[in-house]
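Q: my questions are about this predicted structure, shown below with the sequence.
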Amino acid sequence: MTSDGLRILTVGDRYRADAATDVGARLWPALVAALRGRGDTVSILTTDDSGPELDGVDRSLHWFRAADGSWRRPARLEASRISRRALLRLGEIEQSFRPQAVVWVALGGLPLTLAGATGLPELACVLDDWPVYGPQVDLRARQEGWDPAAVTAWTCGDVTLRDAALTALGDRVDPAAVHVDPPGDAAGWAAAVTARLDLAVAARPAPG
């Protein structure tokens, strides 16, 4: 990290600034606070355009949840459209914000093709079984594939999630790049993930 801090893009589903029962929603604000507290500039790209308006939060990300909370299982054309729109928005945010690193905080429901798409140091937080059941929903990823090896490092909520992720991702990822950071204490988890992010940045510096 430079003395001026890093520019970090955090991405996931349903960001909320207040405490919530959903694990990702509870942990994400803690991570943002930890990063900003040490001098990083943090931007938030998320889903749920009906959510509250918050400074620095962009809610334009497309995903595979319907308005009623059920999973959408679109045909290939619609799945490709969702992925394409999400990738386009990610690219627009990259151009405007110019991040030096990306943290995928809550992967559930996001197009799998987003992960690894930036070419930047990326840390993916696995807080549910999305790497396992995601391809059942994301038809484009299932048929055309996606590259989890492009993600610099992974952190899972527990050993069971890590084992499931490694089984689903197979030999496309190095097991040494897949870690466990229990999310029981939000502040402790945020500190651990911040340290993982620093290691990811050191391992794969941003281009330029």
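A: Perfect, I can see it now.
Q: can we go C-alpha only for contacts and neighbour counts from here?
A: Will do.
Q: show me what whichever strand or helix holds L9 is packed against.
A: Element membership of L9 [criterion: DSSP states H and E] is strand 7-12. Under the contact definition 3 or more Cα pairs under 8 Å, 6 or more residues apart in numbering; DSSP states H and E, strand 7-12 sits against strand 41-46, strand 101-106.
Q: another structure for you, compare them:
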Amino acid sequence: MNKAGFENSRTDPFLFYCQSNKNCLYVALYVDDGLVVGSNKTDIEEFMEMLKFHTTRGSLNNFLHMKIQQNEEGSIAINQEDCTMEILKRFGMAEANGVSTPIGCEESDVKEKFTAEVPYREAMYLSTVSHPDIAFAVKKAARAMEDPTVQDWNRVKRIFRYLKNMMSCGIIYKNNTVCLKLYSDAYYAGDKDTRRSTTGVVATLSHGAVS
């Protein structure tokens, strides 16, 4: 990438950019997938010709299990409906009844061990891409990742039941502003087992969550 004139982003090691005159070209890499976008079609075509492997060109509709929709007014909407359904089917939750919240108030003192696989990583992936609304519930359930109990599995099942209702929902990034906003909150000594405090932070850009 450096030989092609690209510079590495200081904030993301897998993002590269190249600027010439008023044109910009960006390349995002993730394992064996990549995404190329730019302000000039000629620059994009020249870069694609440099690549020695098969590439797909055209409008961006899907990337890393994300559906990406570019609307006429300039906004961009993303969701993971298909990916979510695949996960629900894999863990036998596709026909589960939906719920309106990803976390409930029902708690149990029973600490029975759960020996099967608990799909923390799948839920975490959805929470970091298109469902920040489940982030707190996922992280709370994942505290017992190495030694889960039946209660932890029930927490994850509730997250999946919530996603069953919210599969078609996602994030919309509007075109009228690029203002970065940060929100934070804290719950002092709220964990009844450890009495640890909980802090949450949400960052939005163009009215859509980015972190």
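A: Thanks, I have it. These figures come from a predicted structure and were not determined experimentally.
Q: overlay the chains and give the TM-score.
A: TM-score of the superposed chains, computed with TM-score structural alignment, normalised by the length of the first structure, equals 0.28; 101 aligned residues with a Cα RMSD of 5.9 Å.
Q: circling back: pick the most buried one from the helices and strands packed on strand 7-12 of the first structure.
A: Each of those was scored by mean neighbour count; the highest is strand 101-106, a mean of 25, by mean count of other Cα atoms under 10 Å.
Q: now the longest helix along the second structure: buried residues?
A: If you go by DSSP state H, the second structure has its longest helix at helix 150-166. Residues of helix 150-166 of the second structure classed as buried under the neighbour-count rule (16 or more other Cα atoms under 10 Å) are 150-153, 155-164, 166.
Q: likewise for stretch 79-98 of the first structure?
A: 79-80, 82-87, 89-90, 93.
Q: what segments of the first structure are helices?
A: Along the first structure, counting by DSSP H, helices occupy 23-37, 76-97, 130-137, 139-144, 159-169, 186-203.
Q: revised request: answer the last question for the second structure.
A: Under DSSP H, the second structure gives helices at 41-50, 81-90, 120-129, 135-141, 150-166.
Q: dump the ones you listed to CSV, plus distance to C18 of the second structure.
A: Formatted as CSV, the helices of the second structure follow (distance: least, Cα to Cα, whole Å):
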stretch, distance to C18 of the second structure
helix 41-50, 10
helix 81-90, 32
helix 120-129, 25
helix 135-141, 34
helix 150-166, 38
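Q: which one of those lies nearest to G200 of the second structure?
A: Across those, G200 of the second structure has its closest neighbour in helix 135-141 (8.0 Å, Cα to Cα).
Q: remind me what the closest one packs against, helices and strands.
A: helix 120-129, helix 150-166.
Q: next, the angle helix 81-90 makes with the longest one.
A: Okay, so that is helix 150-166 of the second structure. Angle, helix 150-166 of the second structure to helix 81-90, by axes from the mean of the first three to the mean of the last three Cα atoms, to 10 degrees: 140 degrees.
Q: just the first one next, same as before
A: Taking the same axes, to 10 degrees, one finds helix 120-129 of the second structure and helix 81-90 inclined to each other by 160 degrees.
Q: can you get me the start-to-end distance on stretch 58-78 of the first structure?
A: Stretch 58-78 of the first structure has an end-to-end distance of 23 Å (Cα to Cα, to the nearest Å).
Q: re the thing from before, tell me which of the helices and strands packed on strand 7-12 of the first structure lies nearest to V193 of the first structure.
A: V193 of the first structure lies closest to strand 101-106 among those, at 9.2 Å (Cα to Cα).
Q: the inter-axis angle of that closest one versus helix 130-137?
A: 70 degrees.
Q: and the angle from strand 101-106 of the first structure to helix 186-203?
A: Strand 101-106 of the first structure runs at 140 degrees relative to helix 186-203, counting by the same axes, to 10 degrees.
Q: related to what we said a few turns ago, closest to V42 of the first structure out of the buried residues of stretch 79-98 of the first structure?
A: I93 (12.1 Å).
Q: so how far is H179 of the first structure from that closest one?
A: From I93 of the first structure to H179 of the first structure the distance is 28 Å (Cα to Cα).
Q: what does L139 of the first structure give?
A: Applying Cα to Cα to L139 of the first structure and H179 of the first structure gives a distance of 27 Å.
Q: out of the helices of the second structure, which is closest to N8 of the second structure?
A: helix 41-50 (16.3 Å).
Q: in that closest one, what counts as buried?
A: Residues of helix 41-50 of the second structure classed as buried by neighbour count (16+ other Cα under 10 Å): 43-44, 48.
Q: equivalent analysis for stretch 25-42 of the first structure, please.
A: By neighbour count on 16+ other Cα under 10 Å, the buried set for stretch 25-42 of the first structure is 25-36, 39-42.
Q: R140 of the first structure reaches I82, doesn't it?
A: No: using Cα atoms under 8 Å, R140 of the first structure is not in contact with I82, being 9.4 Å away.
Q: that older thread, of L139 and H179 of the first structure, give the one with the bigger neighbour count.
A: L139 (22 against 18; other Cα atoms under 10 Å).
Q: can you give me the distance of that one to G91 of the first structure?
A: Taking Cα to Cα, one finds L139 of the first structure at 21 Å from G91 of the first structure.
Q: what's the spacing between V178 of the first structure and C125 of the first structure?
A: When distance is defined by Cα to Cα, V178 of the first structure is 10 Å away from C125 of the first structure.
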